[in-house]
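Q: next input, structure requested:
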Amino acid sequence: MIRLFANANYDFIRWRRWAYALTAAIIIPGFALFLVHGLNYSIEFTGGTLIQVQTPQPVGAATIRGALDAAGIRDAEIQEFGDPLDYVVRARIGQGGGGAVEAGSTEATAAAVDSALAHALGAAPEHYKIVRIEAVGPKVGRELQGKAFLAIFFSFIVTLIYLAIRFEWRFGLAAVLATFHDILTTIAFIRYLNLEVSLIVVGAVLTMVGYSLNDTIIIFDRVRENLRKFRRQNLYEILNLSINETLPRSVLTHGTTMATTVALVLLAGEVLRPFALVMTFAIFTGTFSSIYIAAPLLMYIEKRWPGQDARGARAFRPAGTGAPEPRAPQPQPTR
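A: Prediction:
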């Protein structure tokens, strides 16, 4: 693999406009669906119904989950409650406006769970017993959601400041814009698959932010080195050179990580599958944006506001055009 890409010389920047079109084709329809239908939030965000179930012998959380899935009650939280015979089920079958639990939905959810367990385990109370039923509020309230978005916003600001000190503010701006692109495409991906947005999925999105930034910084560090090393090359060539030089590392790192997440998609249970799906897409879009979004953005920013390192690079001339002819010296007027 390393030998295959050791002397890579691909013109990545050439395909930037096709990359923009692909990005627009993912983001625009996805956000149209998001504005019309919103996201499918889990009971951690909306609240639901808590049902404590007791069985005469251990049946396992997987058995209860299978019974609920068969009845159409999906994405329920099932945990053992201190004893292998006691289980706590958090589920919902309806949402009201603003994500609040509908009035009367607690009884409806309890009845649906009771019916699903009776069908799978047998009639109550011989095979199971419902100990308590109560409505539960969301684990993640609106205030905590607002603080989470505020934390992401400040993380962008801190990243911009760090890259401005470590490199230049132009590098930081390109990296933050590329990361914002990753968040938009991931939200669109979640909307396309109608994945339930739980705390696990939120964790995958935050992991993607750090993963994408790390890859972008590695490429930008090589760009900075090459800007100082190859003063006679233009920025277009230096960006392509830097991406090709870091390509073996990118292929190996992202390939092995994606192999793990794909294995989780295929082999993990229903609880981890949304996380694995989001992470698999996040690895793809993070690599894609580092090459086709962050690098071209840096080129445009440096053209508009050339930094200290980029000022030494000669101006970019389209392929097929030669160097400008030297001008003949103008005769000086005689006095």
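Q: can we go C-alpha only for contacts and neighbour counts from here?
A: OK.
Q: those strands in this protein, which residues are they?
A: Secondary structure of the chain (DSSP state E): strands located at 40-41, 48-54, 77-80, 86-91, 129-136, 196-197.
Q: switch those strands over to a markdown table; also include distance to residue 121.
A: Converted to a markdown table, those look like this (distance: least, Cα to Cα, whole Å):
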| stretch | distance to residue 121 |
| --- | --- |
| strand 40-41 | 29 |
| strand 48-54 | 12 |
| strand 77-80 | 16 |
| strand 86-91 | 14 |
| strand 129-136 | 11 |
| strand 196-197 | 27 |
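Q: of all the ones you listed, which lies closest to residue 239?
A: Judged by Cα to Cα, the one of the strands of the chain that comes nearest to residue 239 is strand 196-197, at 36.8 Å.
Q: please give me the structure for this one as well, since I'd like to look at both together:
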Amino acid sequence: MTKELRIIDFMGVRHYTSALSILIVIISLASLALNGLKLGLDFTGGTQLEMLLDRPADLDKIRDVLEKEELKSPVAVLFGSDQEVMIRTQDQMKIKAQEKLSNTIAALGSGAALESLERPVRELEGYADTLVIANLGVDLLQQKDLFPSAKYGRVEYQQRDGKVLVTLENSVDSVYLNQIIGDLEAATGAKIQLRSSEFVGPQIGDELRDQGGLGMLVAFVLVFLYVAVQFQWKFSTGAIIGLVHDVIVTLGFFAFFQWDFDLTVLAAILALIGYSINDTIVIYDRIRENFRILRKTDPHEVINISISQTLGRTIMTSASVFIVLFCLYFIAGEVLQGFALALIIGIVAGTYSSVYICANITAALGITKEDLMPKAKEEDGAEATEAP
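A: Below is the predicted model of the structure:
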């Protein structure tokens, strides 16, 4: 015997679920407006360092050193193995090194100040940077030994318009980076090898942000057109409202808790659009089928039957995806945690919206069986009847 399907009255609580959805969206939009997204290095620009340690990395000690350096939004995560560390900061090493030198020079008193950092003149080829220092003599600079050759290599002093020009063989950012590595080695007791140092400019970050937003907009438009062609515009409107709900809620969580929003999270948002619409289309397909079979049944009851029939599939699909995402979050490493977290939140919101929002909006727009009847076949039948 076939087990009788239990019909759940989803449409009976549509007013409550609509109010809940509106409240969640308002809170998410308020979080986005007040807090904004905590954009990661991919969007803001900054420095990314990859280091190899000769022993398992102690991330707590590494983060303590980065905090003491007062780097902007420092992040230290493992990638690859427990001896490989990726450090990200929104600071540029050159600007941060210049700030440090400026504070050191100003501490000498007498109005001493680092005015600028210039390229060396052609006569000093092979040197990296030239510091322009005001209100300070060469003798005092050499006496204080602010630029030891062990760190800066060869150092040349010149006078120009009452100011001192200090030309260094090693760039100030490389010296500052070596100092950070030295501090990390002292804190962790490990020997550290710098594998790469990359700078992401803010212009590249703006371009990535704009392209990501454009990609999301194009995805919405294509989904709307696809659902409108395959089903009907009332279904398409419900699907788009559900997708917008899912994206806003996910972004709202990241804004409220100030989690880093980087390219992996953006990729998760785009993947969420595909997952959520897939779940919605399964429900829509069953609604369309039942409208043609249950022609005398109330539209709300048809939707209840359709969602009840697909509920098991929806729960099993979401559960199987959750298993993968939890593995990514807890096992795959911190680099992918943002991606997994965004999808976990988004899939919860997407499952909810597929059941309670998309179908609810479609019903509110007054979907009927006449909207889903194959008009072309009816017209062909009418022509055949009129033929002699």
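Q: where does the TM-score land?
A: The TM-score (TM-score structural alignment, normalised by the length of structure 1) is 0.74; 289 aligned residues with a Cα RMSD of 3.4 Å.
Q: coming back round to it: adding mean neighbour count, write the strands of structure 1 out as JSON lines.
A: Listed next are the strands of structure 1 as JSON lines, based on neighbours: other Cα atoms under 10 Å:
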{"stretch": "strand 40-41", "mean neighbour count": "17"}
{"stretch": "strand 48-54", "mean neighbour count": "23"}
{"stretch": "strand 77-80", "mean neighbour count": "17"}
{"stretch": "strand 86-91", "mean neighbour count": "24"}
{"stretch": "strand 129-136", "mean neighbour count": "16"}
{"stretch": "strand 196-197", "mean neighbour count": "19"}
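Q: closest to residue 238 of structure 1 out of those?
A: strand 196-197 (40.5 Å).
Q: tell me which other helices or strands the closest one touches.
A: Helices and strands touching strand 196-197 of structure 1, by 3 or more Cα pairs under 8 Å, 6 or more residues apart in numbering; DSSP states H and E, are strand 40-41.
Q: which part of structure 2 matches the strand it packs on?
A: Aligned using TM-score structural alignment, strand 40-41 of structure 1 spans residues 38-39 in structure 2.
Q: and of the strands of structure 1, who's closest to residue 261 of structure 1?
A: Among the strands of structure 1, strand 196-197 sits nearest to residue 261 of structure 1 (Cα to Cα), with 18.0 Å.
Q: quick one: average offset of the closest one versus structure 2, please.
A: After superposition onto structure 2, strand 196-197 of structure 1 sits on average 0.7 Å from its aligned residues (mean Cα distance after the TM-score superposition for structure 1).
Q: what do we get in structure 2 for residue 274 of structure 1?
A: By TM-score structural alignment, residue 274 of structure 1 lines up with residue 338.
Q: from residue 272 of structure 2, how far out is the closest residue to that match other than its chain neighbours?
A: Nearest residue to residue 338 of structure 2 in three dimensions, chain neighbours excluded: residue 265, at 5.7 Å (Cα to Cα, 6 or more residues apart in numbering). From residue 265 of structure 2 across to residue 272 of structure 2, the span is 10 Å (Cα to Cα, to the nearest Å).
Q: same deal with residue 35 of structure 2?
A: Taken as Cα to Cα, the span from residue 35 of structure 2 to residue 272 of structure 2 is 23 Å.
Q: quick one, which of those two is more surrounded?
A: residue 272 (24 against 15; other Cα atoms under 10 Å).
Q: contact partners for that one?
A: Counting by Cα atoms under 8 Å, 6 or more residues apart in numbering, residue 272 of structure 2 makes contact with 343, 346, 347, 350.
Q: circling back: was I right to think the residue nearest to residue 338 of structure 2 contacts residue 335?
A: No: assessed by Cα atoms under 8 Å, residue 265 of structure 2 is found out of contact with residue 335, at 10.6 Å.
Q: between the two, which is the more surrounded one?
A: Regarding residue 265 of structure 2 and residue 335, a neighbour count based on other Cα under 10 Å identifies residue 265 as having more, with 23 against 17.
Q: give the equivalent position in structure 1 for that one.
A: The alignment partner of residue 265 of structure 2 in structure 1, by TM-score structural alignment, is residue 201.
Q: hang on, that match packs against residue 282?
A: No: at 11.3 Å, residue 201 of structure 1 and residue 282 do not qualify as touching, with contact defined as Cα under 8 Å.
Q: aligned against structure 2, show me the partner of residue 16 of structure 1.
A: Aligned partner of residue 16 of structure 1 by TM-score structural alignment: residue 14.
Q: neighbours of its match, how many?
A: Residue 14 of structure 2: 18 neighbours (other Cα under 10 Å).
Q: run through the residues that contact residue 89 of structure 1.
A: So residue 89 of structure 1 contacts 49, 50, 51, 52, 53, 76, 77, 78, 79 (Cα under 8 Å, 6+ apart).
Q: want to throw the residues you listed into TSV with distance to residue 195 of structure 1?
A: Output for those, formatted as TSV (distance: Cα to Cα, whole Å):
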residue	distance to residue 195 of structure 1
49	20
50	22
51	24
52	26
53	27
76	13
77	15
78	18
79	21
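Q: what range in structure 2 matches stretch 162-171 of structure 1?
A: Going by TM-score structural alignment, stretch 162-171 of structure 1 sits over residues 226-235 in structure 2.
Q: outside of the matching stretch, which residues touch it?
A: By Cα under 8 Å, 6+ apart, stretch 226-235 of structure 2 touches 236, 239, 281, 284, 288, 358-359, 361-362, 365, 367, 371-372.
Q: what's the offset of it from the middle of its chain?
A: Using Cα atoms, centre = their mean, to the nearest Å, the distance from the centre of stretch 226-235 of structure 2 to the centre of the chain it belongs to is 30 Å.
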